[in-house]
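> based on what follows, work out the 3D shape:
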Amino acid sequence: MNSEKEQKQSGMSPVESRAAFSLAGIFSLRMLGLFMILPVFALYAEELQGVTPVLIGVAIGAYGLTQALLQIPFGMLSDRIGRKPVIIGGLLIFALGSVVAAMADTIWGVILGRALQGSGAIAAAVMSLAADLTREQNRTRVMAVIGLSIGMAFAVSLVLGPMLNAVIGVPGIFWLTAVLAVFGIGIVLNLVPDPRESHFHRDTEPVPAMFGKVLRNANLVRLDIGIFTLHMILTATFIAIPLALRDFAGLEGANHWMVYLPVLLLAMGLMIPFVVIAEKRRKMKGVFLGAVFAIALAQFGFMWLHQSIVGIGFALLVYFTAFNVLEATLPSLIAKVAPAESKGTAMGVYSTSQFIGAFLGGLIGGLVYAEYGLQGVFLFGAITTLFWLAVASGMQKPSYFMSYLIKVGRMDDAQAWELQAQLREIEGVGDAAVVGEEGVAYLKVDSQVVNYEALEKFSVEEKVVD
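Below is the predicted model of the structure:
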């Protein structure tokens, strides 16, 4: 009995570890499929029938529109029919989109394929399954493993894309993407554990009744604008960067990985101390605003230095260091700012904003490139980032509260209100919401101040941290 309790407190169980790494594998395979064409598509698209600069951008970003429209509905569908059927169905749609894009000889065929890829919007269902398979005290670790896998897959895709393009071409990359989706289905069927039960998780899933509250929160909206802008600039930038490397810096497309690989490795190393300073030393706002400013500097760098490999490489290093810092700190800020009972809703709006940004980045980037060329795209990125900096500078200093869940047992509304008031009186508790029908208290606590012993007496089980 004691050994079982020690296992629960010391780390993830074998089932939780298996869930974390298998679900991370599914995410990684899908991300590779979406992003391997990012550094090569602008060069390949010149061979397609009906191509224009605007349609190149639409093809790159088309997945974002369908993903934005369908990710929350697919998550809700998984509550009704089960997580695995939705994930498998989404991967099949993703594979179909990859096949359509691989067989297309017109730009419109590729756009259709990319839109179908995005229609396989499984992110919310995967996160819900991760929540089903993990105890609350280990959920943060599992989500961290998945998040790390997404970041690694993005970095690998930028290097693999040019390498594979030299061997199998962009159609071959799309065919490979379809194969990766099939592998993902195999992981779902053979490696991902089956949950004992699937139920709604307010901390990871959107609550429709909470959308209004989240959208009226000025600080959350600032962060949504942030992730929207970050991915809009990313998509627009990669319409221009491959062309700049080839046409101005004189580097053949097959060799672009020689720039991306060292830049991404250095950027991942450089971002670590900034994230540590932001989180451990509680300098989140300063680091965040500094990273936004660095994105603007990188865009100006692309404008001024895009005629040399060294210049582009230096600007990319600044860009990806800042990009990695922002990708790490923005979700953390959402978790800190979101009310205790609406974290899942806030994350749903945040993710939707990200995908809409990716779509509009392709569309607007293509329009700007058609009218003003490469420098116009980079100037658009710089001006947009400076606008983001102005918006972000008004955000309040984050509270550094962490989410904390207590299973308190089911109760009526009067009991829930009474318990909620008691919890808010405990030192270190910044916010508390007790949902009686779920039997869960959702808290925001300062881990350096909170009196955990005082919280434990309200728990019907051992304490759980998210």
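
> alpha carbons only for contacts and neighbour counts from here, please
Fine.

> what ranges do the helices span in the stretch 1-150 of the chain?
Counting by DSSP state H, counting those that start in this stretch, the stretch 1-150 of the chain has helices at residues 2-10, 14-35, 41-44, 53-81, 83-103, 107-119, 123-132, 136-190.

> give me the distance between the spatially closest residue to residue 120 that is not a sequence neighbour and residue 71.
Closest residue in space to residue 120, ignoring its immediate chain neighbours: residue 90 at 3.8 Å, by CA to CA, 6 or more residues apart in numbering. Separation of residue 90 from residue 71 (CA to CA, to the nearest Å): 10 Å.

> which neighbours do these two share?
The contact sets of residue 90 and residue 71 overlap at 121, 122 (CA atoms under 8 Å, 6 or more residues apart in numbering).

> would you reformat the helices of the stretch 1-150 of the chain as JSON lines and include mean neighbour count and distance to residue 410?
Converted to JSON lines, the helices of the stretch 1-150 of the chain look like this (neighbours: other CA atoms under 10 Å; distance: least, CA to CA, whole Å):
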{"stretch": "helix 2-10", "mean neighbour count": "11", "distance to residue 410": "23"}
{"stretch": "helix 14-35", "mean neighbour count": "22", "distance to residue 410": "26"}
{"stretch": "helix 41-44", "mean neighbour count": "19", "distance to residue 410": "54"}
{"stretch": "helix 53-81", "mean neighbour count": "23", "distance to residue 410": "21"}
{"stretch": "helix 83-103", "mean neighbour count": "23", "distance to residue 410": "25"}
{"stretch": "helix 107-119", "mean neighbour count": "25", "distance to residue 410": "38"}
{"stretch": "helix 123-132", "mean neighbour count": "24", "distance to residue 410": "19"}
{"stretch": "helix 136-190", "mean neighbour count": "20", "distance to residue 410": "17"}
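
> in CSV, list the ones you listed along with distance to residue 422.
Below are the helices of the stretch 1-150 of the chain laid out as CSV (distance: least, CA to CA, whole Å):
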stretch, distance to residue 422
helix 2-10, 26
helix 14-35, 33
helix 41-44, 57
helix 53-81, 32
helix 83-103, 36
helix 107-119, 45
helix 123-132, 28
helix 136-190, 22
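
> quick one more, to check against the first:
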Amino acid sequence: MRKVSALLLATERRAISGLAGLYASRMLGLFMVLPVLALYADALEGATPLLVGFALGVYGLTQAVLQIPFGLLSDRIGRKRVIAFGLIVFALGSMVAAMADSIGGIIIGRALQGSGAVAAAIMALLADQTREQVRTAAMATIGLSIGASFAIAMVVGPWLASWAGLSGVFWFTALLTLLGLIVLWRWVPPAPRRLRHRDVGLDRQQFKSVIIRPDLWRLDISIFTLHLVLMAIFVAVPFRLQEAGIPLAHHGLAYLGIMGLSFVAMVPLMIVAEKKQQTKVVCLLAIGAIAVSLGGLGSSFSHGYWLFIGLFVFFTGFNLLEATLPSMLSKLAPAGAKGTAMGVYSTSQFLGAFLGGTLGGLLANVWGLNAVFIGCGVLALLWWLAMWKMPSPPPLSSEVVALNDTPPDMLDLLLERLADVVGVEDVMVVPEERLVYLKVNRQQLDRDALTRLIPPKS
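The predicted structure is shown next:
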């Protein structure tokens, strides 16, 4: 079997590498502030733990509000134009934060960063630039780039802040964003004709059916709570490392060790989840690990080695859920509704980040740092209970097949015959897109029967 990279066209390789780089650099800029902002707040006029938490999470509010409108706007005026505008707004927000000497200025800058909500437009452009048979791999590359950007941010943020201060972190982010504009216009291939992609973009007709499904709601609650907890604890974690005697310049090394070990620990659990069809069990294990680690971090024992063990357990659970939740969503979303389901999921994630920063700041402001961990631990327990009764997701995958030269008057018959193919669980035929969206069990799929019904284009 040939490698996926060998199947990619030159334009697809450029689109995937360029857009993944844009997405990752943008997330890097947002994440680099997490491990350092609370430590530098004393130098900011008007700073309180509550406002520091609000500054950490406010980008999530503007991102959640604007990401779907930006995606829809890109359908009308062009992907690259919307992405370029969003990057300029993001760079402007970074510059505002870099020049700020008060917590209010940081909040305005972070809100502007979130206003450059180009995630949906980037995904839509990537879908425009790739063929159906390689699109899943292309989207997975974006997912990997996000995970890598978070890990890098945890290491680079403290080092950069110790060398150039908090403003240096924001100036570096602005520079990365401006370089991203060059990548967008000089490296990413010219945008082809804009198309609707139901596996990537929002379909208004399916919006209601997606948001009322209990299994999808549980996943939305999961990503909401996961990022709420993440953002909340970074009001307190930097101080815990400082209390452990680690200077800021070495915080990055601490995160490097913790994140590296957590990635190693999650690999066998990922294999169990996907190969043994134990996704729900692994998900509950990860949520439970997060709840236990947060309880430990909020106790009187959270010092010395126990601090690092607690953070290791937390980030193992976090990274595991970051990987398994989108996989569960892909399995559960109806045929042709994956993009809509992912839009609701992403919005939930950003709202969780916003409320998490605010909640963490509030708890620290009123009851102290331990209360941040304890409060988040209680939320994690409630989350575990909410996921307990969720049915295990079936081993299904999404596929998109081109209709090619199938006559319009044969589409209803084709739909019936596709539904009868062994291994096909759900079908949506979209004549205006000349595509068929399928949910299939690849272990059972009769690939020959599917090929006979829809022969590949010669």
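
> aligned to residue 82 of the first structure, what sits in the second structure?
Under the alignment (TM-score structural alignment), residue 82 of the first structure pairs with residue 78 in the second structure.

> which residues touch residue 129 of the second structure?
Residue 129 of the second structure sits in contact with 11, 12, 15, 191, 192, where contact means CA under 8 Å, 6+ apart.

> quick one: contacts for the first one?
In this structure, residue 11 of the second structure makes contact with 129, 188, 189, judged by CA under 8 Å, 6+ apart.

> just give me the match in the first structure for the first one.
Here residue 129 of the second structure is matched to residue 133 in the first structure, going by TM-score structural alignment.

> same deal with the last one?
Following TM-score structural alignment, the counterpart assigned to residue 189 of the second structure within the first structure is residue 193.

> hang on, isn't that match packed against residue 19?
Yes. The criterion here is CA atoms under 8 Å, and residue 193 of the first structure meets it with residue 19 at 6.2 Å.

> and the helices in the stretch 301-450 of the second structure?
Using DSSP H, counting those that start in this stretch, helices in the stretch 301-450 of the second structure cover 305-332, 338-367, 369-388, 411-419, 447-453.

> on that earlier part again, need the contacts of residue 129 of the second structure in JSON lines (columns: distance to residue 375 of the second structure).
Shown next, in JSON lines, are the contacts of residue 129 of the second structure (distance: CA to CA, whole Å):
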{"residue": "11", "distance to residue 375 of the second structure": "49"}
{"residue": "12", "distance to residue 375 of the second structure": "46"}
{"residue": "15", "distance to residue 375 of the second structure": "43"}
{"residue": "191", "distance to residue 375 of the second structure": "47"}
{"residue": "192", "distance to residue 375 of the second structure": "49"}
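
> what's the closest of those residues to residue 74 of the second structure?
Nearest to residue 74 of the second structure among the contacts of residue 129 of the second structure: residue 191, at 11.4 Å, using CA to CA.

> burial of that closest one, as a residue count?
15 (other CA atoms under 10 Å).

> gap between residue 250 of the second structure and residue 237 of the second structure?
14 Å.

> looking at the two, which is more packed in?
residue 237 (22 against 17).

> now the counterpart of the more buried one in the first structure. Nearest residue, chain neighbours left out?
Taking TM-score structural alignment, residue 237 of the second structure has residue 241 as its aligned residue in the first structure. The shortest distance from residue 241 of the first structure to any non-neighbouring residue, by CA to CA, 6+ apart, is to residue 39 (7.7 Å).

> alignment lookup: the one you found to the second structure.
In the second structure, residue 39 of the first structure lines up with residue 35, judged by TM-score structural alignment.

> report the contact partners of the aligned partner of residue 169 of the second structure in the first structure.
Matched by TM-score structural alignment, residue 169 of the second structure corresponds to residue 173 in the first structure. The contact partners of residue 173 of the first structure, taken as CA under 8 Å, 6+ apart, are 33, 36, 37, 102, 161, 164, 165.

> I'd like to know how far the aligned residue in the second structure for residue 111 of the first structure sits from residue 122 of the second structure.
Taking TM-score structural alignment, the alignment pairs residue 111 of the first structure with residue 107 from the second structure. Note on residue 107 of the second structure: its distance to residue 122 of the second structure, by CA to CA, is 25 Å.

> next one: residue 71 of the second structure
On the measure of CA to CA, residue 71 of the second structure and residue 122 of the second structure end up 9 Å apart.

> same question for residue 359 of the second structure.
30 Å.

> do the same with residue 340 of the second structure
15 Å.

> please apply the same query to residue 362 of the second structure.
With CA to CA as the criterion, residue 362 of the second structure and residue 122 of the second structure are 34 Å apart.

> OK, contacts around the residue most central in space within the first structure?
Closest to where the C-alpha atoms of the first structure average out (CA atoms, centre = their mean) is residue 351, at 6.6 Å. With contact taken as CA under 8 Å, 6+ apart, residue 351 of the first structure is in contact with residue 68.

> map it across to the second structure for me.
Using TM-score structural alignment, residue 351 of the first structure pairs with residue 346 in the second structure.

> how near is that match to residue 353 of the second structure?
11 Å.

> can you check residue 286 of the second structure too?
For residue 286 of the second structure, the distance to residue 353 of the second structure - CA to CA - is 19 Å.
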